[in-house]
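Enquirer: sequence and predicted structure, then a few things I'm wondering about:
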Amino acid sequence: MQIFAEGNFLSRNMSLVLEPPLLPRDIHGAPPEGFLTKLSEVIGSFTTLRKMALFWCKIVTEIRRLWSEELYIPGIPLDEIPDLNSCRLYQQLQVVNSCVSRKKWRTLATQSIESVMRHAGSCSEESADLQGTVTSHHILYARISTGELVLRLGADRPADNLTMLETGEPVYSPITQEGPLLTEDLIKETEEFVLRTGSVGAGCSQLLSDMQAFKAANPGCILEDFVRWHSPPDWTEGEPSDEAQEYVDQVDSSSTRGQLSSRMQKEGNLWRELWETAKPVPAVKQAPLFDVDLAVEGILNDLEDIPPVELFEQLFISLLGLGFVMAEAKLSCNNDLLKIFLECKDYVVVTCQGKIWSDKMDDLCQVYETVETMLLNPEEVLKAARQMEETNTVGEPRRRLKMLGLSFGSKERNSRNPSKDEKNSEENSSRQPFSTFFDGKSSLFLKKPPRPESVSFGDKAAYQDENENDWTIV
């Protein structure tokens, strides 16, 4: 099975809940049905750090290839803003796919607008007039105050029955540039920069870009038209008040149908200054506000140089979330087991939301083993729970879970190497969906770490001599 094969890498018999699971987002993991969780499973099956490192380097190389060919990473949303409730690695992969979408859109939009301009140049003004403001080829025109028809560029759709104040032509919403794609760490950096410097440069750039796109889509428009479309609360319909009449006379516009807000009328208003400098340029012809090539290159470099501890923490949490989602689907029909499971789930959520959850890795593994035993030997768990109740064992959930784990944890670890007959019987049991995660082969859940070897994730030369060039996972 190829990990990058579209639609095939999630073909295991996963019994997931029908509603979108909340646990992976609560613990800052990754969606259970996605690429990153599958990657966690595969890397967790390796027994040495060297094999993990070599495989990760190949993953990054493959992602780089997909980007260069404008192909999507399978199992990751195609065009969504980063999910800040997921782990940083998943957010970065979301950015890569969204950048692929934006790159493809820009290419198609550029070709489309150039085709419109070529066709408009071959059409006479009379033919456009016969069709009103739209020709048979869906080319839009606007008649300016001089009576001349001017081509609309980058127009999206009519804007809520608005008409331009000076010309009476319908206002069209322009296609605008999308904002930056920021992961959680970049948002924090941006906020710190703004607080430290007081800069509003990014906001001004976006506003200027919107103004230029609006001018291109609405020839003959004025600032008041843009404000009515972009910021309706800053426009009041009706006759201007006496105190605003002087301003209306100064700008000599057709604003008698309404007035701008007081902040828009103040001298030196930033909107008016930007409006005066804005040129009619459609969004696709403007310099990008967000450089997708630079953003993805930075992410790929981060993935190549990611410290192993950061990678494994995110993979561990993603795999942990998948296990609990699958377990909940199976245990929800047994009220007694469900009660214990929910205690395990709550403990995992509270622990993982802490800033030093990695210090409690042993506790998380023990809780995970408790859930494993609930699936494989439910009677054993219920028996241990009843014994605690009969002896009036009370206390915080962590203590209860720890006692449950001690009741069967060591026994379970001693049975990690079942006989051949036991293996065959297990494969035919209800354990099948958990064969990858609960059979002791996932080194991400071993108490002892995999054998260390002197290989860093950024050492590309280390795997170039390897013969493992096939993506097939045996």
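Expert: Perfect, thanks for sending it.
Enquirer: CA only for contacts and neighbour counts going forward, please
Expert: Fine.
Enquirer: which SS state does residue 142 fall under?
Expert: At residue 142, secondary structure determined by DSSP: H, G, I helix; E, B strand; the rest coil is strand.
Enquirer: residues touching it, list them.
Expert: 133, 149-152, 169, 218-220 (Cα atoms under 8 Å, 6 or more residues apart in numbering).
Enquirer: out of those residues, who has the most neighbours?
Expert: When the contacts of residue 142 are compared by neighbour count (other Cα atoms under 10 Å), residue 218 ends up highest, at 32 neighbours.
Enquirer: could you check how far that one is from residue 174?
Expert: For residue 218, the distance to residue 174 under the criterion Cα to Cα, to the nearest Å works out to 8 Å.
Enquirer: any chance of the contacts of residue 142 in CSV with distance to residue 203 and secondary structure as columns?
Expert: As requested, the contacts of residue 142 are exported to CSV (distance: Cα to Cα, whole Å; DSSP: H, G, I helix; E, B strand; the rest coil):
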residue, distance to residue 203, secondary structure
133, 34, coil
149, 33, strand
150, 30, strand
151, 29, strand
152, 26, coil
169, 29, coil
218, 22, coil
219, 24, coil
220, 25, coil
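Enquirer: identify the farthest-apart pair in those residues.
Expert: Taking Cα to Cα as the measure, the contacts of residue 142 reach their widest spread between 133 and 220, a distance of 14.2 Å.
Enquirer: got the buried residues for the longest strand seen in the chain?
Expert: As far as residue count goes, and with DSSP state E defining each element, the longest strand of the chain is strand 155-163. If you call a residue buried by 16 or more other Cα atoms under 10 Å, then strand 155-163 has these buried ones: 155, 162-163.
Enquirer: what does stretch 320-339 give?
Expert: Within stretch 320-339, the residues that count as buried by 16+ other Cα under 10 Å are 320-328, 330-331, 337-338.
Enquirer: included below, for side-by-side comparison, is a second structure:
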Amino acid sequence: MLSTENDFPLSATLHPLARWFGLADFVVMTSSPFNKIDYKVSEDRLKILHSSIVMAVSNTKCPIPMFLQFDEPLRQMFVGVSEVSGFRTLYEIIDLQKIPERLQTLSGLLEIFKGKIGVEDSTQLIKASIQFTIDLLPDTIEFEDTPEENEDSSLTLKLGSIPFGPEEFNSFVIHLFTSWPNANADAIEDTLLHSDLEPLQAPKWAAQLVFEENATYKIAETIKTFAKQTHRRESIHSFLEYLEKEQLRKEEKEQAAEVLERLTAASPRDHLRSRLSKAIYSRLPKYHLPVPIDAENLNDILAYIFPDSDLAKEMGKSYLTFTEPPDNIFKGAKAAPCDSLAFRLALAVFFVYERFGGVLAVAYLWQEVILELRYRWENGLLIAGVDGDMPNHGTCLLHQKLQMLKCCIIKRQAGSGSTGEASPQGMQSSSSMYMDTQSDVMTDDEDEFFDCETDDEDKPRNSTHIAVLKPEGRKEAHPTLRLLHNPEVSIFIPVTQEPAPMTEDVAREHLEKLVATEEEAEGKANRIRLQSVALVSDMSAFKAANPGCVFEDFVRWHSPRDWEEESGTSRLSERMSQAGTAWKDAWEAAEGKSVRRQKRLFDERVEAENVLSFMDMLIGEVFRHTLPMLMKAGLIRLFEEMDSLEVTVQHDKRTLAKMLSRLFSEQLFSWTDFENFITSLRSNEQALCAYKSMRRLSAKSAALPEHQTFTNFLRQLVEDRQLRAVPGGARSPLGQHIAVCFDQGNQSRGGSSSGNVSLRAQPPKRRLPSPAVRQFILRTVAPRPYLFSRPSIHRMFASLSERDIRIAGAFSEDLLYG
């Protein structure tokens, strides 16, 4: 108890008894919390139990202190005893909510301590260790962040962005510890009238950054709140119908004068429609709604989502944008590119959810987006922000569906010969690609089948009759191959249909059908049919381009490795020569038709309607399909802050990017992995916000020398989150910087907890705020209980805050001469 090494430990996991008494080993006895009848030790039973512990320690000569916890567990009240070498030490604790005036100063505590050990002699040496804790709360720091958000701020400044920073001002606190270790207690004057304990004169300083456990931060909280909406099962139309009913109920309560005014003036019941999709509203059900988004803001949002529209060009506004990181760090993340429609749509959904009434506004905006997509499909207008000509399975499903819709629009343009006035740059090349390969495919206005002659079935299928057929659908002659039954005729490469593009969900469903019923005959037939759709189309085109051909000719062109040539003889491979193979069955079923006369493998009308039906989803699915882009945007926003601030955070960029990729790599979303991702994201955002605030704080002392040393010290506080000493205390250059930042003129903590401050001595030119906590440790060696007793060790710990005072005393007595 005489050692000063354990004075004022700061470990949060340390037991309070070790903090109050400086003990390393001890035993605590407490009632079981599972005993619901009497789970706590009341004070009337305390003396009996305490006497039993004293007798047990005396009989066993146990040197380890034994403690008994009583009263409410949250109060942390203990009594204890120990016996060593004929000395018994009693441990006592008092906790007062109202601080007596005499206990507010060191002099008053010293009187209590002397009275307890029975020492009246002023020459008794009593050592005192003192520590004051001064808090700097973040609400006294001007947080450096994006422009202040208020109702009058410009919409374009916030649309397309992700907020960053703490939700509250109490996200962290900086503790400044000023200490006087092992000083002579009688040499220090600390009364209600005067105090020598001035923090600026303390010989020892230290600082520590402490984060609030329950503090929330904007990026992490935004994603977490957004993800909670994925569980909603309401449909988009249910919200629109709800708004319709609310409007009708409101109209019934209006007075006749207001009704007359609506009849004579412009009707406010007209459904707010975007200028983008106004042309097709007459073809869809109308909802006369009290719209959650006014016309001006809705036009701004739609112009942001569709920047290639006439409305966006007319408005001419610029919006915040995100840029892909240069190191391609999101390569494995199944989201969407930053310049894509899906990415902008996710940010717009987040914006209206936060700004315009939650899910009602999201449902309203999503309906507008569906109408605009349908308008573009029906008018053959491409969509800006949808890259590629085929669905990319490495992106999210929403982006794939939009890519599929683009494929349909390009196919529609190829069939109609129109490129569309509103198509973005690069549309011409996409159309030409489809024109080259699909020009022979049947258009919308052509029939898919032709009537056959009545005697076709009676004609034998042999080369003599087929040879007189007119070839069609030829692309070019093969440079080397010739027909087996007519070697003088070259094999012509037919014009074939392009493989039908598939989104990931359709491809997965297709694969499940292939492996569903492997052993059943019907399942095998379905599997062969699914596998051979494109193959039969190629065979039909080959037969039409090469009248008189046989199955072996098709194999030589389509699958050369299945045609074996050895010693001047040629034959089919073993797998092809087996009777009943899928290829032979498909060859027998294929008719000689060019692609112009075939049924299309890819019907853009059906696929486009499937995409639009997919977009008409549940409101929870809207949040689920846009969540990957919002999470990616949150990480990019975080990475920007990490690049701008020279501070080491707990998780690097690649770690967070891999966590994002792992979240959406599987079909089933793992909420456990999501919580881990949010925790890691919050940890980084927490450190960045704290350093950003403290860097702004350090600007107050920029005029002092060695400012870079102070900046490095603040950065170490954030990175280590441990107690860091200030060499030289207040007199060092580092201490001068801290004193400026903690100056009372920059921070106000309210009233003092140490009495009437106005009666104290005149404060210095620069004065620190009043301590939030003041701690004292008094220790001495004196005989007890009598003057002729052997000297024993006595220790008293006192902690004073604005709310209460706690005193923990360990007083020894001589059992041999007592």
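Expert: Good, I have the coordinates. The shown structure was predicted, so the numbers you read here are calculated from the model rather than taken from an experiment.
Enquirer: what is the longest strand of the first structure packed up against?
Expert: Of the remaining helices and strands, those touching strand 155-163 of the first structure by 3 or more Cα pairs under 8 Å, 6 or more residues apart in numbering; DSSP states H and E are strand 170-174, helix 223-230.
Enquirer: so the last one matches what in the second structure?
Expert: Meaning helix 223-230 of the first structure. Following TM-score structural alignment, the aligned partner range for helix 223-230 of the first structure in the second structure is 551-558.
Enquirer: and for that stretch, what's in contact with it?
Expert: Applying Cα under 8 Å, 6+ apart, the set of residues contacting stretch 551-558 of the second structure from outside is 481, 483-484, 491, 539, 542, 562-563, 572, 584, 587.
Enquirer: cool, and stretch 78-90 of the first structure?
Expert: With contact meaning Cα under 8 Å, 6+ apart, stretch 78-90 of the first structure is reached by 24-31, 36, 72, 91-92, 94-95, 97-99, 101, 181-185, 311, 314.
Enquirer: quick one: which of these sit in helices?
Expert: 24-26, 36, 91-92, 94-95, 97-99, 101, 184-185, 311, 314 (DSSP state H).
Enquirer: run through the strands of the stretch 301-450 of the second structure in chain order.
Expert: Listed in chain order, the strands of the stretch 301-450 of the second structure (DSSP state E, counting those that start in this stretch) amount to none at all.
Enquirer: ranges for the helices of it?
Expert: Along the stretch 301-450 of the second structure, the segments classed as helices by DSSP state H, counting those that start in this stretch run 310-315, 341-355, 359-379, 397-416, 427-438.
Enquirer: past the last one, which element shows up next along the chain?
Expert: The one in question is helix 427-438 of the second structure. In the C-terminal direction, the helix or strand that comes right after helix 427-438 of the second structure (DSSP states H and E) is helix 463-467.
Enquirer: need the longest strand for the second structure.
Expert: Per DSSP E, the second structure has its longest strand at strand 172-184.
Enquirer: so after it, what's the next helix or strand?
Expert: Counting by DSSP H and E, the next helix or strand C-terminal to strand 172-184 of the second structure is strand 204-211.
Enquirer: so where is the next helix-or-strand element following that next one in the first structure?
Expert: Toward the C-terminus, strand 204-211 of the second structure is succeeded by helix 218-228 as the next helix or strand (DSSP H and E). Mapped onto the first structure with TM-score structural alignment as the criterion, helix 218-228 of the second structure occupies no residues.
Enquirer: list the buried residues in helix 218-228 of the second structure.
Expert: So helix 218-228 of the second structure, judged by 16+ other Cα under 10 Å, has buried residues 218-224, 226-227.
Enquirer: one more: stretch 99-111 of the first structure?
Expert: If you call a residue buried by 16+ other Cα under 10 Å, then stretch 99-111 of the first structure has these buried ones: 99-103, 106, 109.
Enquirer: on the three-state scheme, the alignment partner in the first structure of residue 497 of the second structure is what?
Expert: Aligned against the first structure by TM-score structural alignment, residue 497 of the second structure finds its counterpart in residue 177. Under three-state DSSP, residue 177 of the first structure falls in the coil class.
Enquirer: ok so, going back, so the longest strand of the second structure corresponds to what in the first structure?
Expert: Equivalent residues of strand 172-184 of the second structure are lacking entirely in the first structure, counting by TM-score structural alignment.
Enquirer: can you name every helix or strand that that strand contacts?
Expert: With contacts taken as 3+ Cα pairs under 8 Å, 6+ apart, strand 172-184 of the second structure sits against strand 127-136, strand 204-211.
Enquirer: residue 179 of the second structure is nearest to which of the ones you listed?
Expert: Taking Cα to Cα as the criterion, residue 179 of the second structure comes closest to strand 127-136 out of those, the separation being 4.3 Å.
Enquirer: ok, so of the buried residues of stretch 320-339 of the first structure, who is nearest residue 363 of the first structure?
Expert: Within these, the smallest distance to residue 363 of the first structure is 12.6 Å, found for residue 320 (Cα to Cα).
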